[in-house]
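**Q** Sharing a model prediction with you, sequence too.
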Amino acid sequence: MSYDTDLAKEMKGRDNESYIGVIVGIVAKENPLTISIYNGAGLFTGDNLYVCKSVTEYKIPFSLNGYEGATVTGTITHEGLKQGDRVAVIATEDNQKLFVIDKLS
């Protein structure tokens, strides 16, 4: 056999894990944020997570001008993830990190 054929067979014969792709994860812990996949078989935290703003806690100040000059001001608080929340996640190509995209209802 040729070198190319031998190399191709060797590469194919490896037991490389398949790409996880898009999956549903569970928030195992809030602080530090820890995401569990496959019923706890994989846990991701810290530098292994890329978290979208839509799943973080943040505050938005607002001001409304109403009838006869009345003004209402306040703050809207967007809650972050809580333990037990289901989240949509996407794995990196090497399955070593997760992008936390959004909370699922």
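**A** That came through, no problem. Numbers count the residues shown, from 1 in each chain.

**Q** Every contact and neighbour count from this point should use C-alpha atoms.
**A** Noted.

**Q** Would you state the strands of this structure in chain order?
**A** 22-29, 34-37, 42-45, 49-51, 58-65, 71-78, 86-91, 98-104 (DSSP state E).

**Q** Use this one as the comparison:
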Amino acid sequence: MWDVGLAQMFKERENKINIGPCVGKIVGVKPLKVSILDGQVILQEGHLYICQSLAKREYKLELNADGDIGDIAITSKPSNPLISFNISEKEKTKLTLYFELKQGDEVLIIPAENQQVFFIVDKIQKSS
């Protein structure tokens, strides 16, 4: 049986395949689950890090109308109400955008060197 032992030693010595940057698909939101490698691997929340800019982005916002500050109104779909807010202090005004991952979204996944944790960098879409 020395030949089986020798073959096993060669197999153990083979370089393991490293996962590089890849496309992941959101398959669960609460808790977060991401499928990679055509569904062969499901990454759980404990193995995932999300880039802060994907979750929340803040911008300093300044609205000028002939040197004055004023109102901003945002109209969205007919089913959603009109959103309006007043800017009264330029220095304290900021706009915060929150993003959400939805089931079916595709994301760019980059593994850490040890391939035990993975970083969700951004939502992506295939170009048309």
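**A** Done, it's in. Everything numeric in this text was worked out from a predicted model, so none of it was measured.

**Q** Could you get me the TM-score between them?
**A** Superposed pair, TM-score by TM-score structural alignment, normalised by the length of structure 1: 0.70. Supporting alignment: 96 aligned residues with a CA RMSD of 2.7 Å.

**Q** between the strands of structure 1, which one is nearest to residue 16 of structure 1?
**A** Across these, residue 16 of structure 1 has its closest neighbour in strand 86-91 (15.5 Å, CA to CA).

**Q** And the contacts of that closest one?
**A** Strand 86-91 of structure 1 has contacts (CA atoms under 8 Å, 6 or more residues apart in numbering) with 19-27, 97-105.

**Q** thinking again about what came up before, indicate which one of the strands of structure 1 is closest to residue 6 of structure 1.
**A** strand 86-91 (31.2 Å).

**Q** relative orientation of that closest one and strand 98-104 in degrees?
**A** 150 degrees (axes from the mean of the first three to the mean of the last three CA atoms, to 10 degrees).

**Q** Strand 86-91 of structure 1 vs structure 2 - mean distance after superposition?
**A** In the superposition with structure 2, the average deviation recorded for strand 86-91 of structure 1 is 0.9 Å (mean CA distance after the TM-score superposition for structure 1).

**Q** how distant is that strand from the center of its chain?
**A** Chain-centre distance of strand 86-91 of structure 1: 5 Å, with CA atoms, centre = their mean, to the nearest Å.

**Q** Report the aligned residue range of structure 2 for it.
**A** Using TM-score structural alignment, strand 86-91 of structure 1 corresponds to residues 106-111 of structure 2.

**Q** Now that stretch: buried residues?
**A** 106, 107, 108, 109, 110, 111 (16 or more other CA atoms under 10 Å).

**Q** Report the buried residues of stretch 11-26 of structure 2.
**A** 23, 24, 25, 26.

**Q** Let me see the contact set for the aligned partner of the third one in structure 1.
**A** Which is residue 25 of structure 2. In structure 1, residue 25 of structure 2 lines up with residue 26, judged by TM-score structural alignment. Residue 26 of structure 1 makes contacts with 35, 36, 37, 83, 84, 85, 86, 87, as judged by CA under 8 Å, 6+ apart.

**Q** Among those residues, which one lies nearest to residue 45 of structure 1?
**A** residue 35 (6.5 Å).

**Q** tell me the contacts of that closest one?
**A** So residue 35 of structure 1 contacts 25, 26, 27, 28, 29, 43, 44, 45 (CA under 8 Å, 6+ apart).

**Q** hmm, 6 Å instead?
**A** Taking CA atoms under 6 Å, 6 or more residues apart in numbering, we find residue 35 of structure 1 in contact with 26, 27, 28, 43, 44.
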